[in-house]
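Asks: fold the following and give me the result.
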Amino acid sequence: MKGKTIFLGILGLILVAMIGAFAYYGGFTKISPEIIQCGGETLVYEKMTGDYAQSAIVSDRVYQNLIDDHGIETTKGFGIYYDNPKTKEKSTLRSDVGCILETDFDKLDAIRADFEVSEYPLGEYLVAEFPNRGMSSVILGIIKVYPALERYVEENGYESDTPVMEIWDVPNKKITYRKQLIKRG
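Replies: Next comes the predicted model:
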């Protein structure tokens, strides 16, 4: 009887720890997409073809190069994902991955020698936010946010196969998702 009680106690502790971790990484966060006027950021990036799971490696490479070669430290990374991984082969997925430049705009010419540089278009986007507390938040965000964005566009007459931008805001500990909006014709 004592062994059974200990086993149930340990099982209970594991369950509480799992629920706590799920909550900490954003598992209980309510996703409320809304249309917001935004954009205008200066993007420094590499074009990437292949599995979106490689985004962190590319983002880190851009970040480190900006520090090492240009003396610029950024606080926001991003990925713009052009293809739906449910309908395209992983090896053909297209994205732009890098950092958002918030200072040192006088160094853009030198940066262009190493990376692509562009300004993200101003416009109305479908936007949702999610906590960023590590890789588990990124995974939970994919699981929770993308379906909420898809539901919104389907229910409101927008195209579903449009690019999504993720902004990984380190100081504010959040991930912002922006979906391009195009009305169905």
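
Asks: going forward, measure contacts between C-alpha atoms and count neighbours the same way
Replies: Will do.

Asks: quick one: the strands in the chain?
Replies: In the chain, the strands defined using DSSP state E lie at 34-38, 42-49, 76-81, 94-101, 116-119, 123-131, 164-169, 174-180.

Asks: for the longest one, buried residues please.
Replies: Neighbour counts over strand 123-131 (16 or more other C-alpha atoms under 10 Å) mark E124, Y125, L126, V127, A128, E129, F130, P131 as buried.

Asks: and the strands of the chain: which comes nearest V62?
Replies: Nearest of the strands of the chain to V62, taken as C-alpha to C-alpha: strand 94-101 at 5.6 Å.

Asks: give the other helices and strands that that closest one contacts.
Replies: strand 42-49, helix 55-70, strand 76-81 (3 or more C-alpha pairs under 8 Å, 6 or more residues apart in numbering; DSSP states H and E).

Asks: quick one: closest of the ones you listed to E116.
Replies: strand 42-49 (5.3 Å).

Asks: what does that closest one contact?
Replies: Residues from elsewhere that reach strand 42-49, judged by C-alpha atoms under 8 Å, 6 or more residues apart in numbering: 58-59, 62, 91-102, 111, 115-120.

Asks: please provide the structure for the following sequence as well, for comparison with the first:
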Amino acid sequence: MSEWTSVCVAVSLSLGLLLLAGYFLYSGLFSQIIVFTGYPPIKKATFVYKLKEGPYKNCGEVFKEANSIGPTLSCMGIFYDDPKKVPGAQCRCAVGSIVSEGEDKADEELLKRYETSGFRVFSMPEVTHVVTTSFPHRNILSVLLGVKRVYPRLESYIKERKLCAHPFLEIYREGLIHFMAPLARQGDFYVPEVRLAERRLLAEGELDSDSDISGADSNSEYSSGSGILLSDSRETSPAASPDRDHADASPKGRASRGRSLGEPDWEQTEQEGERPERLNKDERLKSLQASRPNLWGVVGGEE
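Replies: Reported below is the predicted structural model:
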């Protein structure tokens, strides 16, 4: 009897390991990542968003809310700060849904529903040059694997070619996570609240003039430099994005059972007291100045 029990246990463990390995493989563990410069995965778009300030892993609640209003729409997050250089409490991102793209018109009734829920409307231009790649979005684990695997590749690609690519966008649609960073008209991808904050610091003399993004590359088609690099330290952002469930799993894991392939599951709760208090003005300025040379520097002073 004991021998039979041992055999059963061994078989069960083997099957469990095989299933786990299969789950990781299906989620994109060894999916090929091809980073390239070219056309973006989206055209000009109308984006409804809420600005979130704090650790990127806490964005899931907003994604869940946006998805509940427009469940058939593509979800998107725009990430403005490098968590390696900016304290988590000060990292900013705009998260929400794409309500129209190209020449299509946004549904007015749907827009009203978003605006009633506190979302703002933002128009993004169509650009011809972006750094981009994609990753499978099949389940919660895909988001974690995508963030861990894709951002180091993007960082290496941008550094090697001395490009100025910012901010970073993640678009969730049709079973894929599209990662992209524009190489032109970067300032037009900054929502008004972020642009206003940068201008205020500039006006107060607390930020170098070459750090302003109010019109960054608004007329250029291509720029080079040392753009901001979002690293894999974003352990749960809308990169974990639509499914923002990352390994640190500070938000509780969201079950994707019963959902269609690639459909985000946004249920998430923030741990009590997890979000740190805002740093004071001097500390914020210090962190901004520390990150700005890499964030805004452009060869030839284009910015």
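
Asks: turn the buried residues of strand 123-131 of the first structure into a markdown table, columns for distance to E166 of the first structure.
Replies: A markdown table is the format used below for the buried residues of strand 123-131 of the first structure (distance: C-alpha to C-alpha, whole Å):
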| residue | distance to E166 of the first structure |
| --- | --- |
| E124 | 15 |
| Y125 | 12 |
| L126 | 12 |
| V127 | 10 |
| A128 | 10 |
| E129 | 9 |
| F130 | 10 |
| P131 | 12 |
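
Asks: ok, the residue nearest to the spatial centre of the first structure to M1 of the first structure distance?
Replies: With distances taken as C-alpha atoms, centre = their mean, the first structure has E166 as the residue nearest its mean C-alpha position (3.1 Å). Distance, E166 of the first structure to M1 of the first structure, using C-alpha to C-alpha, to the nearest Å: 52 Å.

Asks: then E124 of the first structure?
Replies: 63 Å.

Asks: hmm, back to that, just the buried members of the contacts of strand 42-49 of the first structure?
Replies: Taking 16+ other C-alpha under 10 Å as the criterion, what is buried in the contacts of strand 42-49 of the first structure is 58-59, 62, 93-101, 111, 115, 117.

Asks: what lines up with the residue nearest to the centre of the first structure in the second structure?
Replies: Aligning on TM-score structural alignment places E166 of the first structure opposite E170 in the second structure.

Asks: ok, the residue nearest to that match when sequence neighbours are not counted - contacts?
Replies: In space, and not counting its chain neighbours, E170 of the second structure is closest to F179: 4.8 Å by C-alpha to C-alpha, 6 or more residues apart in numbering. F179 of the second structure is in contact with T132, T133, S134, F168, L169, E170, I171, counting by C-alpha under 8 Å, 6+ apart.

Asks: try W168 of the first structure
Replies: K76, G77, F78, N132, K174, I175, T176.

Asks: spatially, which two of those are the most separated?
Replies: F78 and N132 (12.9 Å).

Asks: and the closest residue to S287 of the second structure other than its chain neighbours, how far from R92 of the second structure?
Replies: Distances taken as C-alpha to C-alpha, 6+ apart place V86 nearest to S287 of the second structure, at 5.7 Å, with adjacent residues excluded. As defined by C-alpha to C-alpha, V86 of the second structure lies at a distance of 10 Å from R92 of the second structure.

Asks: re earlier: closest to D81 of the second structure out of the contacts of F179 of the second structure?
Replies: Using C-alpha to C-alpha, F168 comes nearest to D81 of the second structure of these, at 9.0 Å.

Asks: excluding sequence neighbours, find me the nearest residue to that closest one.
Replies: Nearest to F168 of the second structure is A181, by C-alpha to C-alpha, 6+ apart, at 4.7 Å.

Asks: from R138 of the second structure, how far out is the equivalent of E150 of the first structure over in the second structure?
Replies: Under the alignment (TM-score structural alignment), E150 of the first structure pairs with E155 in the second structure. E155 of the second structure sits 24 Å away from R138 of the second structure, going by C-alpha to C-alpha.

Asks: more neighbours, the two?
Replies: A direct count of neighbours by other C-alpha atoms under 10 Å for E155 of the second structure and R138 places R138 higher, at 22 against 17.

Asks: so the more buried one touches S27, yeah?
Replies: Yes. Look at R138 of the second structure against S27 with C-alpha atoms under 8 Å: they come within range, at 5.9 Å.
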